[in-house]
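S.K.: How does the following fold in three dimensions:
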Amino acid sequence: MGKPTGFMDYKRETSVSEAPLERIRNFNEFHTPLSKEEQQIQGARCMNCGVPFCQAGMNIMGMTSGCPLHNLVPEWNDLVYTGNWEQAYNRLKKTNNFPEFTSRVCPALCEAACTCGHWGDAVTCKENEHGIIENAYEQGYAKAKPPRVRTGKKVAVIGSGPAGLAVADQLNKRGHLVTVYERDDRVGGLLMYGIPNMKLEKWVIDRKVSIMKEEGITFVTNTNVGKDVKAAKLLKEYDRVVLACGAKNPRDIKAPGRDAKGIYFAVDFLKATTKSLLDSELKDNQYISAKGKRVVIIGGGDTGNDCVGTSIRHGAASVTQLEMMPKAPDTRAENNPWPEWPKVCKTDYGQEEAIAVFGHDPRIYQTTVKEFLKDKNGNLCGLVTVKLESKKDEKTGRMMMAEVPGSEQKMDADLVLIAAGFLGTENYIVSAFGVDLNAKTNVATAEGAYATNVKNVFTAGDMHRGQSLVVWAIREGREAAREVDESLMGYSYLSVQ
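M.R.: From the prediction side, this is the model:
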């Protein structure tokens, strides 16, 4: 423990965010990190608790409390405080393959479980992590370290999202020859095309991928396995195949008028913007533009918020976000005690920007779409919304959101973005390899395992567990890599935590 009284001596300080009306002028990350000296003071606030919930990653009341990667948070917080930045990096990398990603996009489960946060302000674990990894790049600690010995075993990883990258990184460290296949033109999966630049600039991904290439990993882009390349070919050429293709079947909204022109899935909207931005700074117009349009976003999660921020940067005339569920409380309810994940209302960057631009929060709670309205040319021109209330289903006894009779209202709209989550694995890749699915349409495996019903085929990430967080994807990738390694070598010394 660095400074026993640090949590009392120092206040929580975080990076400074650029003002909303300034940052919406571009698609850049908008936080100015603390200096190394200021970050070290924040490290001093960690109490090195007897029970460090920050790194527990356990399930409490159906929610994750603490980091699923079991990051050694108190250890590297103390090392930051004492200025041992290289050792802090070494401790961080023991459990996390990609702190450059998690320190930008993770919702900081560690901080939500921080004991300091129970009584006051949590330790800035996420920003300390960011300081560690960025300093490591500056000082050369994060440079490529190719394995000294190769096993001669070959593994194909299908999908280059965080799970696939984690599998590849771990198996390459073990000395196996790894090839990663990606159907898009750039590596990164949803990190590249599902998360906007404001949260994760793409040079951050490219920087890490370049190092992975130096370490011996081969990346094959613009190749859709199951269509461009036959599954049988890969199973013949490689000793093992790992499916990490994500859960990319978007949940649709079934309502009259769904065929109107101007309705898109959020993932397609975000991907098109990012690709056009990277290809031409949006000059090619090969994206779904929200400029001058009345935008309605259906869905209140992170993806919905990203659509808010992106639409505002396009120059939308208005932005409205519909959420089915009631507004969460502003502070923890009595039935949601620490260290459970806090079920409280969060106003994210997109909503902050909407408030600054339009003068009000874009969210409308307990509301969904009952009908899409279109003009005589089939273009979307509006919606019919309906209010929802929580009711008990008489057949199942479960609580559900039901329509409030007579609560219908009309709303103008030129562009609708559906951000209602994902339903599971895309069928063509499942059919190509012949793997079984479970009731949730995820690839089926034994409990706690990653081997599928098909010999030598494994799975990991959202394809295995359903839509989830980057930290869970990395953990799944690490665990799957260990299981693959054991199947190849008869044993494994790869760490999973």
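S.K.: When you work out contacts or count neighbours from here on, use the C-alpha atoms and nothing else.
M.R.: OK.
S.K.: Mind jotting down where the helices sit in the stretch 151-300 of the chain?
M.R.: Counting by DSSP state H, counting those that start in this stretch, the stretch 151-300 of the chain has helices at residues 162-174, 190-193, 202-214, 231-237, 266-280.
S.K.: want to put them side by side, so please do this one too:
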Amino acid sequence: MGKITGFMEFERLEEGYRPVPERLKHYKEFVVRLTDEQAGVQGARCMDCGTPFCNSGCPVNNVIPDFNDLVYRQDWKDAFTVLDSTNNYPEFTGRICPAPCEAACTLNVNDDPVGIKSIEHAIADKAWEQGWVQPRIATIKTGKKVAVVGSGPAGMAAAQQLARAGHDVTLFEKNDRIGGLLRYGIPDFKLEKFQIDRRVEQMKAEGVTIRTGVMVGKLPKGSRVTNWAKETISPEELRAQFDAVVLTGGAEQSRDLPVPGRDLEGVHFAMEFLPQQNKVNAGDKVKGQIRADGKRVIVIGGGDTGSDCVGTSNRHGAKSVIQFELMPQPPEQENKELTWPYWPYKMRTSSSHEEGCEREFAIATKEFVGENGKLTGLKTVQVEWKDGKMAEVPGTEKVYEADLVLLAMGFVSPVATILEGFGVDRDNRGNAKATTDFDGGYATSVPGVFAAGDMRRGQSLVVWAIREGRQAARAVDEYLMGFSDLPR
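M.R.: Have a look, this model is predicted:
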């Protein structure tokens, strides 16, 4: 694959970024895509390895060596055909996937891996530019009706695959636009929303009926889950109207931090903060928008959501931004002999961190403090980990000044009342209980009701959501027709 000696001749080339002062002035994407020639050189680095671990490292099992070789040969259309065969939305994963495929790259054993993600990004964008992305309309209709509940990447993939199999598919979304966390979680500077909109138009052309602003089931009272629904439909009505139902909502229950002072004004979940800015970017007016302008911001949580809060706060014009992480600081370089080909534990610095952010590790918040009901700071303590248990370090107590705290500590489970409405059994983490077996996979305890994505596996990556949506679509197709020609 690629050039036989390419991995010895060429070095890894990263995609570039627009300068920080320039990109902080807007919410547009700022990654500079590789040129055709640069992408070809990266494709040339792909080794002719006997077992391409990148394929299995990729949750959707992209046929990576094949499209690397095709890009090296500048055969872009065939490269897109290969990529499109396994991934419904490579323009999403080429932007926001952390690239477990690169961690699994054979070249990564003792060198820098092939720039697989940048190649995927280049292929997907060129496909749209050249008009190769076209609706695939089913030639034969089955007469079967399927409801897909939740329009994140899992729901989008499931709905699209089922429509291509000839079923009448209706995609339900409680919010006012399609996309789930792609729409109202991922900031526009990482994924501009026209990327979603044009896929929605493709899905409509393929026969998917889209209904936004519809809440299936109900949210518990006082829930902080984003919901702009104007209409409600019960699980019983949905099951009566459709031959199968696929639950593809997210794990939307944010992990809270129940310490003294949690109810002070100025302490918010990340998923209260981020969706509002995305709505403003879309031209909506948001009353009482949570803003970071001129504020001392502390983000609690060291993952991608926390990083997104950092980038958005800096674009608001925050006075300062600090990010807390409970775990100790990871090593700068992973132990490849120990971790390869699996996802390594190592220090990761995002583009948002580079825009301005202080990072604190092994730190725990003990209390939020304030005056007259408003946040003014928080009390912290350093922690250390021994035998898998956390212990406070005596004498390390400290008070940080803060006007805004954003809780970005991950998500614990789907909304329980929705699963209860369908009578679906849940696992010990509160997710919909369903296996991924070839026989009967993704089926819940309720006949005709399936679950996929974060609602089944818990908080995860966009690429895992696409995989589960595709595989669940095949399982539903088999349930309805007795067989399926859809890829798994």
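S.K.: related to what we said a few turns ago, looking at the helices of the stretch 151-300 of the first structure, which is nearest to Gly461 of the first structure?
M.R.: Between Gly461 of the first structure and those, the tightest spacing by Cα to Cα is seen for helix 162-174, at 5.0 Å.
S.K.: Enumerate every residue touching Ser407 of the first structure.
M.R.: The contact partners of Ser407 of the first structure, by Cα atoms under 8 Å, 6 or more residues apart in numbering, come to 386-387.
S.K.: ditto for the one 5 residues further on
M.R.: Taking Cα under 8 Å, 6+ apart, we find Asp412 of the first structure in contact with 294, 381-383.
S.K.: so the lengthiest strand in the second structure matches what in the first structure?
M.R.: The residue-count maximum for a strand in the second structure (DSSP state E) belongs to strand 374-386. The aligned range for strand 374-386 of the second structure in the first structure is 379-391, by TM-score structural alignment.
S.K.: do the same with stretch 170-178 of the second structure
M.R.: Using TM-score structural alignment, stretch 170-178 of the second structure pairs with 179-187 in the first structure.
S.K.: what's next to that stretch, contact-wise?
M.R.: For stretch 179-187 of the first structure, using Cα under 8 Å, 6+ apart, the contacting residues are 154-161, 164-165, 168, 189, 192, 205-206, 209, 217-225.
S.K.: give the contact list for Ala364 of the second structure.
M.R.: Ala364 of the second structure makes contact with 324-326, 380-383 under the criterion Cα under 8 Å, 6+ apart.
S.K.: Out of those, the closest to Pro59 of the second structure would be?
M.R.: Taking the contacts of Ala364 of the second structure together and measuring to Pro59 of the second structure by Cα to Cα, the closest member is Glu325, at 27.0 Å.
S.K.: State the distance from the aligned partner of the closest one in the first structure to Pro337 of the first structure.
M.R.: Matched by TM-score structural alignment, Glu325 of the second structure corresponds to Glu323 in the first structure. Here Glu323 of the first structure is placed at a distance of 25 Å from Pro337 of the first structure (Cα to Cα, to the nearest Å).
S.K.: more crowded one of the two?
M.R.: Neighbours per residue (other Cα atoms under 10 Å) separate Glu323 of the first structure from Pro337, with Glu323 holding more: 21 against 12.
S.K.: Hmm, Gly304 and that one touching each other?
M.R.: No. Applying Cα atoms under 8 Å as the test, Glu323 of the first structure and Gly304 come out as separate, 9.4 Å apart.
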